[in-house]
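Q: below: sequence and its predicted model.
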Amino acid sequence: MNTKLVELELADVESIFTDKTKRKKVVENSFLHGLQKRHFILFQILPLVVTLIALPLMPYLPFGEFELSLFVLFWLITGLGVSSGYHRLFTHRSYKTHNAVQIILAIGGAMAGQGGVISWAALHRRHHELSDKPGDPHSPNLHGSGWRDRIRGLVHSHVTWMYKHEYPSVVHYVPDLIKNKNLIGVDRYYYLWVSLGLVLPTLLGGLYHWSLAGALAGFLWGGVFRILWVGHTIWSINSFLHCFGSSRFETEEHSHNFGAIALLTFGESWHNNHHAFPGSASFGLEWYRLDPGYWFIQLLEVFHLAWDVKVPTKERIQARAINS
């Protein structure tokens, strides 16, 4: 979804940077909307359709520890790529790491099928700028106060906003990222990385069972089902957690925490904490609040692969807390 968009904008980067009055925060045209619709069909609609078609076949396909392992492995690769990479590293710059680790995280995030890192970060920075206000790409709270309006808002924020939306200008929102040649290089091959996330589990399943049925099982569990699961768990942060849950901090939008799904979302469900301290690498903020995305960053730090990891002090946290 991002390669042509980035290339179009980068064509005029130098002239735009020399004249700030030319900068636009969002871009809208039929070409961009066409790319958005194609991406929506490929990575939001098609996995669901394939899943529904595959359900009657499941009794005839291999299923066991290997298939579950494939699902978990690629869930971890892509989920950490999105949470620790796309979100905490590239969007919020909450820690620093080596170029090689950046590339690995960017590829892992791309394999999730949620868009390339440049577009993802630009969209998320715009979300923080205008959270639950007009211009927020995926707020559930801008559609009215009636129960039908609330449902419509949830559906919009969870999935349908991706069908057609204003495209945040990468020049305005992510000037730091478009200067990173490694990220631009990864973004250019976005569809290759998504395909790799489907091909690898297919090959592993076929080799393990030495059969086409095994390959199909690998494709479904490590590829299609995993894309569907990672997508909906991450999208639930945009939708449900801007409507339901608890709020530890007073913020300008309607973000909430929901610890029950912290493990499933790599710690992203500490969403109110995140909006209170968007630059923090830790979303849980305390050791006893489960936050696998932060645990992974700490693991990188142990091996000297991450540094300048930003976490607010206890004093700052207590000062911001509602019941402090």
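A: Structure's in. What do you need?
Q: rest of the way, CA atoms for contacts and neighbours
A: Will do.
Q: which strands and helices sit next to the helix or strand where P47 lies?
A: Taking DSSP states H and E as the criterion, P47 maps to helix 46-54. On a contact count with 3 or more CA pairs under 8 Å, 6 or more residues apart in numbering; DSSP states H and E, helix 46-54 meets helix 225-238.
Q: the strands in the stretch 151-300 of the chain, which residues?
A: 167-168 (DSSP state E, counting those that start in this stretch).
Q: what segments of it are helices?
A: With DSSP state H, counting those that start in this stretch, the ranges of helices along the stretch 151-300 of the chain come out as 170-173, 181-188, 190-209, 212-218, 225-238, 271-276, 292-302.
Q: before we move on, what about the stretch 1-150 of the chain?
A: 3-10, 13-18, 30-40, 46-54, 65-80, 99-110, 117-129, 147-158.
Q: distance to F219 and mean neighbour count for the ones you listed - can I get that in a markdown table?
A: A markdown table is the format used below for these (distance: least, CA to CA, whole Å; neighbours: other CA atoms under 10 Å):
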| stretch | distance to F219 | mean neighbour count |
| --- | --- | --- |
| helix 3-10 | 26 | 16 |
| helix 13-18 | 40 | 13 |
| helix 30-40 | 20 | 16 |
| helix 46-54 | 11 | 14 |
| helix 65-80 | 9 | 20 |
| helix 99-110 | 17 | 22 |
| helix 117-129 | 24 | 21 |
| helix 147-158 | 25 | 18 |
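Q: name the residues that touch stretch 314-321?
A: When contacts are defined by CA atoms under 8 Å, 6 or more residues apart in numbering, stretch 314-321 is touched by residues 248-250, 276, 324.
Q: so who does V199 touch?
A: V199 touches 219, 223, counting by CA under 8 Å, 6+ apart.
Q: wait, L305 touches N99, no?
A: No. Between L305 and N99 there is no contact under CA atoms under 8 Å: 9.9 Å.
Q: for the contacts of stretch 314-321, which one is nearest V82?
A: A276 (20.1 Å; CA to CA).
Q: hmm, the closest one is touching E253, no?
A: No. Using CA under 8 Å as the test, A276 is too far from E253 to be in contact (9.9 Å).
Q: quick one: N272 and E65, what's the gap?
A: 36 Å (CA to CA, to the nearest Å).
Q: same question for A110.
A: From A110 to E65 the distance is 26 Å (CA to CA).
Q: and what of S280?
A: Taking CA to CA, one finds S280 at 36 Å from E65.
Q: what of H156?
A: Per CA to CA, H156 is found 36 Å from E65.
Q: okay, now the one to match up with it:
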Amino acid sequence: MSPVSTDAETHEAAGARRPKPITSGRTSLPEHVTVKVFVIAPLVAIAAAVPFAWGWGLSWIDIAIGAAFFVISGLGVTAGYHRLFTHGSYKAARPLRIAMAIAGSMSAQGQVTTWVADHRRHHAFSDRAGDPHSPWRYGTSPAALAKGFWHAHMGWLFDREVTNVERFAPDLAGDRDIRTVDRLFPVWVLASFLLPALLGGLITWSVWGGVTAFFWAGLVRIGLLHHVTWSVNSICHMIGERPFSSRDKAANFWPLAIFSFGESWHNLHHADPTCARHGVLRGQLDISARLIWIFEKLGWATKVRWPSATRLTRLAQ
């Protein structure tokens, strides 16, 4: 059974009418180095976390600040970058739209437009040639899957090819507000690291409180959020349950449900990408969908694409 049409497919169809290449060149060397820094530095921080905490550096204040920024930046990615900007699962009032773009930018996962272009390309070619991060890229043998897991999880971030924004995200490229948010991307990332340090220093009234908050609520928090997001790309395309029909290998992986704010209910998402709720079965907690529901009740979100029983029945295997 074919999945419901997606925004990614709409843009891909437009690309078919006006052929444009999938990629638009390669990143410059400075940009490539910057990506490596933002990928590797939080990873190193996670590796250093245990000895750091064991010796002299973790408090409940660090945990509280880190949790708060994890939620803000994480929901900026899931309810903002993903469900709002990539798939149009709902319409947001302009202030909310800008706020979600900024919150997502604070995850240090890239500018709104490039993130959306990559993800729409992923849906257009999911688990096929052209998918920027499929774990099945190299085959199905154990060695190929190990290599594919690395590629899907984070290896693809070191590729220098750039997804063609004109093909996959022309709507965002022409949005003045989003262009402004993208232009200020370094500011949002810097704030994401420095605000926790500032709060830690002010709350403890000490320089050391700022240092530990920078480490835990800045570096470690960003690193953990990165790996949760990347796990949806890798794990959720390899193992898990597939109760709905999709044209790829997207699966549900329940252990990630809370930390991914509902993104790991990945099978329904690929079966019905524009749906605002991914966790549609009994017991499937979807925090991002609940946030969108709150936005709708407050009048900040409209035209929310909630799942219908008829559509779910049609998508069920």
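A: Ah, there it is. What you are looking at is a predicted structure, and each value in this text was computed from that prediction instead of being measured.
Q: quick TM-score on the pair, please.
A: Here the TM-score for the pair of chains, by TM-score structural alignment, normalised by the length of structure 2, is 0.91; 302 aligned residues with a CA RMSD of 1.8 Å.
Q: picking that back up, got the angle between the helix holding P47 of structure 1 and helix 30-40?
A: 30 degrees (axes from the mean of the first three to the mean of the last three CA atoms, to 10 degrees).
Q: and the counterpart of Y86 of structure 1 in structure 2, what does it touch?
A: In structure 2, the residue equivalent to Y86 of structure 1 is Y81, according to TM-score structural alignment. By CA under 8 Å, 6+ apart, the contact list for Y81 of structure 2 reads 100-101, 104, 112, 115-116.
Q: can you find the partner of R120 of structure 2 in structure 1?
A: Counting by TM-score structural alignment, R120 of structure 2 lines up with R125 in structure 1.
Q: I figured that match hits P175, correct?
A: No. Counting by CA under 8 Å, R125 of structure 1 stays clear of P175, with 11.7 Å between them.
Q: of all the helices of the stretch 151-300 of structure 1, which one comes closest to S94 of structure 1?
A: When the helices of the stretch 151-300 of structure 1 are compared (using CA to CA), the closest one is helix 292-302, at 9.9 Å.
Q: in structure 2, what stretch matches that closest one?
A: The aligned range for helix 292-302 of structure 1 is 287-297, by TM-score structural alignment.
Q: before we move on, the earlier item: could you dump the helices of the stretch 1-150 of structure 1 to JSON lines with distance to Q298 of structure 1?
A: JSON lines is the format used below for the helices of the stretch 1-150 of structure 1 (distance: least, CA to CA, whole Å):
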{"stretch": "helix 3-10", "distance to Q298 of structure 1": "32"}
{"stretch": "helix 13-18", "distance to Q298 of structure 1": "36"}
{"stretch": "helix 30-40", "distance to Q298 of structure 1": "33"}
{"stretch": "helix 46-54", "distance to Q298 of structure 1": "33"}
{"stretch": "helix 65-80", "distance to Q298 of structure 1": "13"}
{"stretch": "helix 99-110", "distance to Q298 of structure 1": "14"}
{"stretch": "helix 117-129", "distance to Q298 of structure 1": "22"}
{"stretch": "helix 147-158", "distance to Q298 of structure 1": "30"}
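Q: how many neighbours does the residue lying closest to S280 of structure 1 once chain neighbours are set aside have?
A: Counting by CA to CA, 6 or more residues apart in numbering, S280 of structure 1 lies nearest to V311, which is 4.8 Å off, once chain neighbours are set aside. Using other CA atoms under 10 Å, V311 of structure 1 has 18 other residues around it.
Q: same thing with V224 of structure 1?
A: 23.
Q: correct me, but it touches Q44?
A: No. Applying CA under 8 Å as the test, V224 of structure 1 and Q44 come out as separate, 10.5 Å apart.
Q: what's the match for G104 of structure 2 in structure 1?
A: Checking with TM-score structural alignment, G104 of structure 2 has G109 as its match.
Q: residues contacting R277 of structure 2?
A: By CA under 8 Å, 6+ apart, the neighbours of R277 of structure 2 are 286, 288-289, 306-307.
Q: which two from those end up farthest apart in space?
A: S288 and P307 (14.2 Å).
Q: who has more neighbours, those two?
A: Neighbours of S288 of structure 2 and P307, each counted by other CA under 10 Å, are more numerous for S288; the result is 26 against 16.
Q: excluding chain neighbours, what is closest to the corresponding residue of structure 2 for V27 of structure 1?
A: Matched to structure 2 by TM-score structural alignment, V27 of structure 1 sits across from S24. The spatially closest residue to S24 of structure 2, leaving aside those adjacent along the chain, is N164, at 4.7 Å (CA to CA, 6+ apart).
Q: so what corresponds to that neighbour in structure 1?
A: Using TM-score structural alignment, N164 of structure 2 pairs with S169 in structure 1.
Q: wouldn't that match be in contact with L32 here?
A: No. The pair S169 of structure 1 / L32 is not scored as a contact, 11.7 Å apart, by CA under 8 Å.
Q: ok, residues contacting the helix holding P47 of structure 1?
A: By CA under 8 Å, 6+ apart, helix 46-54 of structure 1 touches 220, 224-225, 227-228.
Q: over to stretch 53-68 of structure 2?
A: Contacts of stretch 53-68 of structure 2 (CA under 8 Å, 6+ apart): 52, 196, 199-200, 212-213, 216-218, 221.
Q: what's the farthest-apart pair in those?
A: F52 and L199 (19.9 Å).
Q: thinking again about what came up before, so who does the match of V27 of structure 1 touch?
A: Going by CA under 8 Å, 6+ apart, the list of residues near S24 of structure 2 reads 161-165.
Q: what about structure 1, which of the residues you listed hold up?
A: For the contacts of S24 of structure 2, the aligned pairs still in contact in structure 1 (both residues aligned by TM-score structural alignment, their matches' CA atoms under 8 Å) are 161-164.
Q: just among the residues you listed, which is most surrounded?
A: Of those, with other CA under 10 Å as the count, T163 tops at 24 neighbours.
Q: would you agree that one is in contact with T27?
A: No. Look at T163 of structure 2 against T27 with CA under 8 Å: they stay out of range, at 10.1 Å.
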